[in-house]
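J.: Fold the following and give me the result.
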Amino acid sequence: MPDTTTFLIVGGGLEGLSIAYSLADHGETDVVVLERDTLCSGMTAKSSGVVRCHYGTPSLAAMSWYGIDVFTHATEIFGDDMSFRQCGYLVGVGDDNVKPLEATVAMMQGLGITTDFVDHDTVAELWPGLHLDDFARFAYEPLGGRGEAYMTGMAFAATARKMGVTIRQGTTVTELLTDSGGSVYGVQVADGSQIHAEHVILANGPWAPTLAAGAGVELDVKAQRAQLVLVDQGVPTPEVPVLSDLAALQYICREPNGELLMGNSDHQTPEFVDPDRYVNRADDDAIEKNVVKLAHRLPDMPDPRITGSYVGAYDVTPDYNPIIGPSPVDGLFLATGFSGHGFKISPAVGKLVADLLVDGTTTLPNVDADDFRYSRFAEGDLLFSLHPYEGAGEMR
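T.: Here you go, the predicted model:
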């Protein structure tokens, strides 16, 4: 006889584990998580761990704000600090993006998010050595910062297990099981076994479309290559805020060892890849662009050198916002397409999914669950930023 459960989560990464914890927190412990490899070994392991609320979409900003509260109180909730460092988050824009910055900050403040404008002198104190002449205005979130996606996911997993959730690693789902009416009632596992469930939740990022297609659900989710470069300035960088440089279209984070992690904020020409087959190092062109941008932004680095690079893949949707909600097929729930936002909103994702599955609505403040519905793409009602930044696409 096949195993049975009420809630079956496919994907043991950050989002799947957050969902498992939140279901248990709702009192639902008949939950099974299936991970084909080891926990958080997929795209969770490639996250840059930036924590910010600076979004032009109110629901996304509100979900990030909820996440910051969870990260801040992680030790009390999980007995684990999740390696969150509240170093702050700084956004700098050129003249062409001052109006979107001002509108976004006003929107965020209206949601109760702690953010405000800061001047050039303040920025020079927050991050000594930055070249600031091409910035026209700055916004600062003192409660933002950096976290570690792997540590966060493992904290969700440990707590969920203690609450009664079952987690199975090394368990590959090969297909969704459907009945004669098309409803999903479980999964087929690579070892030949089956697991039946009332609710199957796809939370496996860029791998979700293949499984969904077998149940007749088309997911427009692609894996977008994201190249990151690590630089040692020659001396360890002191504690500084995460910098979203929307003048040069890059972001810069301080790593725990004092190195700098650089990522790209220009998504006008995305590169899509097979999430199982791509080169895990930045290409020469990306490295050169990062080096030129960093040398411009930090012209007085004492002895800079590249120490490494790696590549992740965002699971992106056409509007760069996630799909969270029921699929068109009974029994199948979707939590995918996080488009680079997944880490910071992961606590809210878990709560939103659990709320919708258990209660049919959510109590997340200022979050409209309808924003993330699957049907918005067919309806032509995409979830775009209210105040997009020139050049930065929909990632901000």
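
J.: Only C-alpha atoms from now on, for both contacts and neighbour counts.
T.: Will do.

J.: Residues contacting stretch 376-395, please?
T.: With Cα atoms under 8 Å, 6 or more residues apart in numbering as the test, stretch 376-395 has contacts from 55-57, 96-97, 100-101, 103-104, 246, 249, 265-268, 318-321, 339-340, 371-372, 396.

J.: what's the answer for stretch 322-340, then?
T.: Stretch 322-340 is contacted from outside by 15, 182-185, 198-206, 208, 215-217, 221-222, 314-317, 320-321, 353, 356, 369, 372-374, 395, using Cα under 8 Å, 6+ apart.

J.: Out of those, list just those in strands.
T.: 184-185, 198-202, 222, 314-316 (DSSP state E).

J.: hmm, which of those are the buried ones?
T.: In the ones in strands among the contacts of stretch 322-340, burial by neighbour count holds for 184-185, 198-202, 222, 314-316, counting by 16 or more other Cα atoms under 10 Å.

J.: Go through those and say which is closest to residue 9.
T.: Nearest to residue 9, judged by Cα to Cα, of those is residue 201 at 4.7 Å.

J.: List the contacts of that closest one.
T.: Taking Cα under 8 Å, 6+ apart, we find residue 201 in contact with 7-10, 332-335.

J.: how close does it sit to residue 58?
T.: 25 Å (Cα to Cα, to the nearest Å).

J.: What of residue 314?
T.: As for residue 314, its distance to residue 58 is 21 Å (criterion: Cα to Cα).

J.: Likewise for residue 305?
T.: 39 Å.

J.: what do you get for residue 354?
T.: 21 Å.

J.: this one next, for a side-by-side:
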Amino acid sequence: MTDSARVVIVGGGLEGLATAWSLAERGETDVLVLERNTLCSGMTAKSSGIVRCHYGVRSLAAMAWHGVQVFSSADEIFGTDIGFRQTGYIVGVGANNVAPLDANTEMHRELDVPVEAIDADEVTRLWPGIALDDFAAFAYEPLGGHGDAYMTGMAYASKARRLGVRIRQSTEVASLLQRENGEVYGVLLADGSEIHADTVVLATGAWSPTLGATAGIDIPVRVQRESILLVDQGMRTPDVPTFSDLVNLQYIRREPNGDLLVGNSDHSQPEWADPDAYSNRADDDVVATAIGKLDRLLPHMPDPRLSSSYAGCYDVTPDYNPVIGPSPVPGLFLLVGFSGHGYKISPAVGRLAADLLLDGISSDPAVDGDDFRFSRFDEGKPLVSLHPYVGAGEMR
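T.: Model prediction:
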């Protein structure tokens, strides 16, 4: 049997579901989302959920600011809690990165992002016990914080369904269907059935290259494994801002149970992985390095111990920024390569994707859809920060 929809979205994670919701909000409800397992069961469920606008790419900063506004109004928009906690966000840099911090912060102000420079005394007030000898300057976003990517994705799905979008789980796509002229006109499922579409949206993250290859497209995405530690300080961590340490290249935030979530910001030596076969715990050397960095930042933890660890994978492009837009093959639209940025910008990703699919142009003057074009890699024009940080340029 053959089903059909105007838009078929392959991938039921954050970006695919955000796009389904945004299309439906625009009135395009003949949308079918296909998820091979259950919604948000892939890398969405592994997200650290950091919410910040601090980017050196103007479009990304604007997209993250839109995300903050959506997350802040989640109860009204979705009718449910998405796990967003507006604890604030602090980024701290060493003397070698003060100039890019100042330049990026000024750009954020131009975008109307609430941000301010604060001194070490104010940081200590916001996070008692933190050691700041390594740092020369700080920026503070009072409306930043962290959220729950799984809860957020499920809220997108619920809203999309209420607006008329269809969602099928346990539905694996085996390949893309192409006409003789190369145009993609649907998908072939693992059970042998077909679903036809005017446009197929590929939102399969780390699995995108495999499906892209079935249409002859070499999608420049690699799979980078990253570990997360959950640390019990020996006391419940109070409600403190998310902290991004661009000196020791780490980030930390409070978990709902009072543990610390500790992540890595050093991507100079990536560990490439198979998204279907990787260890779901942090390696011993990774734990030792992370704990050493954390102990330097928080030297007065009363009785620190590792509660647990897990690992997830980024789908990274050569410039560590996403591809959002038409592929070289007609009929196929790409939402891939989010490189760790996906949670905070997901509401804007959905909006931009809907704009490009329906109108061919971004509706937000601060977000240039051309920034995320597929062809930028062949053109030798990667999307990079105007004011990169020494040591942390990949994620900024």
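
J.: Overlay them and tell me the TM-score.
T.: Superposed pair, TM-score by TM-score structural alignment, normalised by the length of the first structure: 0.99. Supporting alignment: 396 aligned residues with a Cα RMSD of 0.7 Å.

J.: hey, where'd the helices end up in the stretch 251-396 of the second structure?
T.: Counting by DSSP state H, counting those that start in this stretch, the segments of the stretch 251-396 of the second structure that form helices are 284-297, 342-358.

J.: what's the mean deviation for the first one versus the first structure?
T.: After superposition onto the first structure, helix 284-297 of the second structure sits on average 0.7 Å from its aligned residues (mean Cα distance after the TM-score superposition for the first structure).

J.: I would like the residues contacting that helix, please.
T.: Applying Cα under 8 Å, 6+ apart, the contact partners of helix 284-297 of the second structure are 130-132, 227, 229, 248, 250, 262-264, 301.

J.: Those in strands, which ones?
T.: Of the positions in these, 227, 229, 250, 262-264 sit in strands, assigned by DSSP E.

J.: Provide a list of residues in contact with residue 299 of the second structure.
T.: Residue 299 of the second structure neighbours (Cα under 8 Å, 6+ apart): 129-131.

J.: And for residue 145 of the first structure?
T.: Counting by Cα under 8 Å, 6+ apart, residue 145 of the first structure has contacts 50-52, 84-89, 241-242.

J.: what does residue 314 of the first structure give?
T.: 43, 206, 222-226, 337-340.

J.: out of those residues, which is most surrounded?
T.: Highest neighbour count within those, by other Cα atoms under 10 Å: residue 337, with 30 neighbours.

J.: Quick check: the aligned residue for that one in the second structure?
T.: By TM-score structural alignment, residue 337 of the first structure lines up with residue 337 in the second structure.

J.: gap between its match and residue 256 of the second structure?
T.: 29 Å.

J.: Now do the residue nearest the centre of the second structure against residue 77 of the second structure, distance only.
T.: Nearest residue to the geometric centre of the second structure (Cα atoms, centre = their mean): residue 342, 1.6 Å. Distance of residue 342 of the second structure to residue 77 of the second structure, given as Cα to Cα: 20 Å.

J.: which ones are touching the closest residue to residue 173 of the first structure other than its chain neighbours?
T.: Take residue 173 of the first structure and drop its neighbours on the chain: the residue closest to it by Cα to Cα, 6 or more residues apart in numbering is residue 189, 4.5 Å away. Counting by Cα under 8 Å, 6+ apart, residue 189 of the first structure touches 171-175, 195.

J.: I'd like to know which of these are part of strands.
T.: Judged by DSSP E, strands contain the following of the contacts of residue 189 of the first structure: 173-175, 195.

J.: can you redo these as TSV with distance to residue 64 of the first structure?
T.: Formatted as TSV, those follow (distance: Cα to Cα, whole Å):
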residue	distance to residue 64 of the first structure
173	31
174	33
175	33
195	34
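
J.: Closest one of those to residue 162 of the first structure?
T.: Taking Cα to Cα as the measure, residue 162 of the first structure lies nearest residue 195 of those, at 22.0 Å.

J.: Tell me which residue of the second structure matches up with that closest one.
T.: Per TM-score structural alignment, residue 195 of the first structure is aligned with residue 195.

J.: correct me, but that match touches residue 4?
T.: Yes - with contacts counted by Cα atoms under 8 Å, residue 195 of the second structure reaches residue 4, the gap being 5.1 Å.

J.: Between the two, which has more neighbouring residues?
T.: residue 195 (20 against 17).

J.: Now for the more buried one: which residues touch it?
T.: 2-5, 186-189.

J.: ok, 10 Å please
T.: Shown in contact with residue 195 of the second structure (Cα atoms under 10 Å, 6 or more residues apart in numbering): 1-5, 8, 32, 173, 176-177, 185-189.

J.: Looking at the residues you listed, which are in strands?
T.: Within those, residues falling in strands by DSSP E are 2-5, 8, 32, 173, 176-177, 185-189.

J.: Tabulate those (TSV), appending distance to residue 347 of the second structure.
T.: As requested, those are exported to TSV (distance: Cα to Cα, whole Å):
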residue	distance to residue 347 of the second structure
2	32
3	28
4	26
5	23
8	19
32	19
173	25
176	27
177	29
185	27
186	26
187	26
188	29
189	28
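
J.: Can you flag the buried ones in the residues you listed?
T.: For those, a burial check counting by 16+ other Cα under 10 Å picks out 4-5, 8, 32, 173, 176-177, 185-189.

J.: and those, which two are the farthest apart?
T.: Checking these with Cα to Cα, the most distant pair is 32 and 177, at 16.0 Å.

J.: that older thread, with respect to residue 67 of the second structure, which of the helices of the stretch 251-396 of the second structure lies nearest?
T.: helix 342-358 (5.4 Å).

J.: Buried residues of the closest one, list them for me.
T.: So, applying 16+ other Cα under 10 Å, buried residues of helix 342-358 of the second structure: 342-357.
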